[in-house]
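Participant: sequence plus predicted model, see below.
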Amino acid sequence: MSKFGELIDVEIPVLFDFFTEWNEPSKAMHAVLRDVAAALGDKAKVIKIDVEKNQELSEALRVKGLPTLIIYKNGEMKWRQSGEQDANTLIGIVQQFV
């Protein structure tokens, strides 16, 4: 979990995607997140976290529904939502924190 602290304690927004490979909505978000990362470039980071490989972190953050999307900036959670989002919506949300 100490690595997670390093990931979120940065001055640019970090969008986390908590997912599993067997969850269809999670898989549908892969292409969307690729588009979001490409559109934002170095203004933000997009990091995917497999809940099955990171159960302790997922439990600590109370991740229940998949996919769960969370934005952190300067170590602070700024936004969180479960469920699918389209690329334009996510880009707009992340840009609020750039």
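Facilitator: Right, received. Where do you want to start? Numbers count the residues shown, from 1 in each chain.

Participant: contacts and neighbour counts: CA atoms only from here.
Facilitator: Noted.

Participant: what residue lies at the spatial centre of this structure?
Facilitator: Ranked by distance to the mean C-alpha position of the chain (Cα atoms, centre = their mean), the top residue is F16 at 1.6 Å.

Participant: which neighbouring elements make contact with the helix or strand it falls within?
Facilitator: Using DSSP states H and E, F16 falls within strand 14-19. On a contact count with 3 or more Cα pairs under 8 Å, 6 or more residues apart in numbering; DSSP states H and E, strand 14-19 meets strand 45-50, strand 68-73.

Participant: list the contacts of the helix or strand just after it.
Facilitator: Counting by DSSP H and E, the next helix or strand C-terminal to strand 14-19 is helix 24-40. Outside of helix 24-40, the residues within contact range by Cα atoms under 8 Å, 6 or more residues apart in numbering are 19-21, 44-46, 66-67, 83-88, 90-91.

Participant: in addition, the following structure is provided for comparison:
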Amino acid sequence: MEQKIRSQSMSHKENISLANDENFAGKVSHGVTLVDFYADWCGPCRMLTPVIHEVADQLHDKAKFIKVDVDASQKIAAQFQVMSIPTLVLIKDGHEVGRLVGLRDAKTIRHFVESHCNS
């Protein structure tokens, strides 16, 4: 059981990366990327984390998943006009193609991402 938890934790780290003001553009310039704008102090953001991990594990071959701390990366949060967190922004080839605000379930997020993977 401990190995399974450890391997799940490792896959989450591989499937979700952190982005900041310096490396954000390079992470979203090609392909489909779901950006999770969050803050450590945000309760709904913490509740969304395992949901994002679940979707990232399911769709890691179709899209990239990154997290942006709005407190540490205020420039990116302002650029995307993030007014409420959690905010999920879907980016395709560097351009925003969709947005979800607030806590959502895995099915909703998965369909949201998949709808832009083949278009």
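Facilitator: Everything's here; your move. In this text, all values refer to a predicted model and were calculated from it rather than measured experimentally.

Participant: care to give me the TM-score?
Facilitator: After superposition, the two chains reach a TM-score (TM-score structural alignment, normalised by the length of the first structure) of 0.92; 97 aligned residues with a Cα RMSD of 1.1 Å.

Participant: buried subset of the contacts of helix 24-40 of the first structure as a ChimeraX selection?
Facilitator: The buried residues among those can be selected in ChimeraX (16 or more other Cα atoms under 10 Å) with this line:
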select :19,20,44,45,46,66,67,84,85,87,90,91
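
Participant: most tightly surrounded among the helices and strands packed on strand 14-19 of the first structure?
Facilitator: strand 68-73 (a mean of 22; mean count of other Cα atoms under 10 Å).

Participant: contacting residues around the nearest residue to L100 of the second structure once chain neighbours are set aside?
Facilitator: Nearest-residue entry for L100 of the second structure: L88, 5.1 Å, with adjacent residues in sequence omitted and distances by Cα to Cα, 6 or more residues apart in numbering. Listed by Cα under 8 Å, 6+ apart, the contact set of L88 of the second structure reads 34-37, 99-101.

Participant: ok, of those residues, which come out buried?
Facilitator: Burial by neighbour count, judged by 16+ other Cα under 10 Å, picks out 34-37, 100 from the contacts of L88 of the second structure.

Participant: and those as TSV, adding distance to R6 of the second structure?
Facilitator: Formatted as TSV, those follow (distance: Cα to Cα, whole Å):
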residue	distance to R6 of the second structure
L34	24
V35	24
D36	23
F37	25
L100	30
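
Participant: which residue in the second structure lines up with A60 of the first structure?
Facilitator: Alignment note (TM-score structural alignment): A60 of the first structure maps to Q79 of the second structure.

Participant: got the angle for the strand holding F16 of the first structure vs strand 45-50?
Facilitator: On the basis of axes from the mean of the first three to the mean of the last three Cα atoms, to 10 degrees, strand 14-19 of the first structure is oriented at 20 degrees to strand 45-50.

Participant: follow-up on the earlier one: and the contacts of helix 24-40 of the first structure, which is closest to K53 of the first structure?
Facilitator: K53 of the first structure lies nearest to T20 out of the contacts of helix 24-40 of the first structure, by Cα to Cα, at 9.0 Å.
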